[in-house]
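Visitor: I would like to see how this sequence folds:
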Amino acid sequence: MKNFIILTLVLFLSVSCEKELVKQPKGLIEKEKMLDIMYDLSILEAVKYQHPLSLDSIDANQKRFVLQKYKVDSLQFAQSNIYYAADYEGYKDMFDAIAKRLEKNQRAADSLAKIDEKKAIKKKKQEEKLRKLNPELKEAMPAKANIDSIKTAMHARRIRQTR
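Guide: Below is the predicted model:
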């Protein structure tokens, strides 16, 4: 009798573990498309975190923009996200793939930034040489504007206008 109860319990547990926790929604987004959407959303979140004023100038909702880009509505995205999140291992693999993609693009961006930095240093040296050769050029060259201060001023003006 004990063996029968244990066998029934084991059989019941094995069958119940195979059952899906969340049913597949009607408009399920394909996994690759879902990865692209989540990648774009993570980039926008990073931009919003690193440079909050850069996205304040855009009055549109960034998440809505990404969903429109992939022709997906927010309910379809939410249902698909819940469906994929129900499988912990699969969801973790999705985030690992996104992290790898972000790291790859980060390395590419870093190398481009180094190239731009070297070009700026080279240009600055050339300008210094020209100024030494001809001191009158110093007055002719315009001063560079600080873009961050311009964005800050525009943001402050927008806040004053809304009050």
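Visitor: When you work out contacts or count neighbours from here on, use the C-alpha atoms and nothing else.
Guide: Will do.
Visitor: Gln106: which element?
Guide: helix 88-133 (DSSP states H and E).
Visitor: Can you work out which other helices and strands pack against that helix?
Guide: Counting by 3 or more CA pairs under 8 Å, 6 or more residues apart in numbering; DSSP states H and E, the packing neighbours recorded for helix 88-133 are helix 31-50, helix 74-86, helix 137-140.
Visitor: so how far is it from its chain's centroid?
Guide: Mean-position distance between helix 88-133 and its chain equals 16 Å (CA atoms, centre = their mean, to the nearest Å).
Visitor: Could you also give me the structure for this second sequence? I'd like to compare it with the first:
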Amino acid sequence: MSKQDMVNILIDLKLLTSATGKSREVLDKHGVEQETYIYKKYNIDSLQFALSNDYYSYYVTEYESIYAKVNDSLSRMKEILSLQQERELKAKKLQDSLAKIAKDSLAIDKKTIDKDSLKVLKADEKNKGKLIPPVSEK
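Guide: Just a heads-up that it's a prediction; the model follows:
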């Protein structure tokens, strides 16, 4: 098995083993078994994986470089996920703020319409369709 295949397999194994809570429930609900999933995805069997794992663990520097790539990839995935979650949180906060502003402005509008405002509105209704009188003679 190539180094890159080993990297990809180890990344998937780390992701699967780290699944908790709701993620674990989803995997269990769909009957996903970690090893079986990996074997099918990469079209390998347990013997191929075991032999490759033994080979790379014998050549420690090779195995270290594989794990360095795995760690780098997982770190990058974590950064991307954090950025996505941060963007989603900001978007939700903005949406909530806009909804609150709209709600508050409607409440303020209702409170600020007093008797004088109603008089102006009634006057506007009387003058509906009429020309607005000029402000000056010019």
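Visitor: What is the neighbour count of whichever residue in the first structure pairs up with Lys93 of the second structure?
Guide: Counting by TM-score structural alignment, Lys93 of the second structure lines up with Ile121 in the first structure. Using other CA atoms under 10 Å, Ile121 of the first structure is surrounded by 12 other residues.
Visitor: circling back: adding mean neighbour count and distance to Ala156 of the first structure, write the helices and strands packed on helix 88-133 of the first structure out as CSV.
Guide: Below are those laid out as CSV (neighbours: other CA atoms under 10 Å; distance: least, CA to CA, whole Å):
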stretch, mean neighbour count, distance to Ala156 of the first structure
helix 31-50, 15, 18
helix 74-86, 16, 32
helix 137-140, 11, 32
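Visitor: And the ones you listed: which comes nearest Lys2 of the first structure?
Guide: helix 74-86 (34.7 Å; CA to CA).
Visitor: In the second structure, which residue range corresponds to that closest one?
Guide: The aligned range for helix 74-86 of the first structure in the second structure is 46-58, by TM-score structural alignment.
Visitor: average offset between the matching stretch and the first structure?
Guide: By mean CA distance after the TM-score superposition for the first structure, the fitted stretch 46-58 of the second structure averages 1.2 Å away from its aligned residues in the first structure.
Visitor: which outside residues touch that stretch?
Guide: Met1, Met6, Tyr39, Glu62, Tyr63 (CA atoms under 8 Å, 6 or more residues apart in numbering).
Visitor: ok, back up a step: and the match of Lys93 of the second structure, how far from Lys114 of the first structure?
Guide: 11 Å (CA to CA, to the nearest Å).
Visitor: ditto for Ser42 of the first structure
Guide: Taken as CA to CA, the span from Ser42 of the first structure to Lys114 of the first structure is 24 Å.
Visitor: Okay, Glu64 of the second structure and Thr17 of the second structure: tell me how far apart.
Guide: The value you get for Glu64 of the second structure to Thr17 of the second structure, if CA to CA is used, is 20 Å.
Visitor: again, but for Met6 of the second structure
Guide: Distance of Met6 of the second structure to Thr17 of the second structure, given as CA to CA: 16 Å.
Visitor: so where is stretch 116-134 of the second structure in the first structure?
Guide: Matched against the first structure by TM-score structural alignment, stretch 116-134 of the second structure finds no partner residues.
Visitor: For the first structure, which residue occupies the most central location?
Guide: Ile43 (1.3 Å; CA atoms, centre = their mean).
Visitor: mind checking what Lys63 of the first structure lines up with in the second structure?
Guide: So, by TM-score structural alignment, Lys63 of the first structure is matched to Glu35.
Visitor: Name the helix or strand for its match, please.
Guide: helix 34-41.
Visitor: quick one, that helix and helix 46-58 angle?
Guide: 100 degrees (axes from the mean of the first three to the mean of the last three CA atoms, to 10 degrees).
Visitor: By how much does helix 34-41 of the second structure deviate from the first structure on average?
Guide: Once fitted to the first structure, helix 34-41 of the second structure is off its aligned match by 1.7 Å on average (mean CA distance after the TM-score superposition for the first structure).
Visitor: Can you give me the distance of Lys100 of the first structure to Ile115 of the first structure?
Guide: Lys100 of the first structure sits 23 Å away from Ile115 of the first structure, taking CA to CA as the criterion.
Visitor: ah, wrong one, I meant Arg131 of the first structure
Guide: Arg131 of the first structure is 24 Å from Ile115 of the first structure, by CA to CA.
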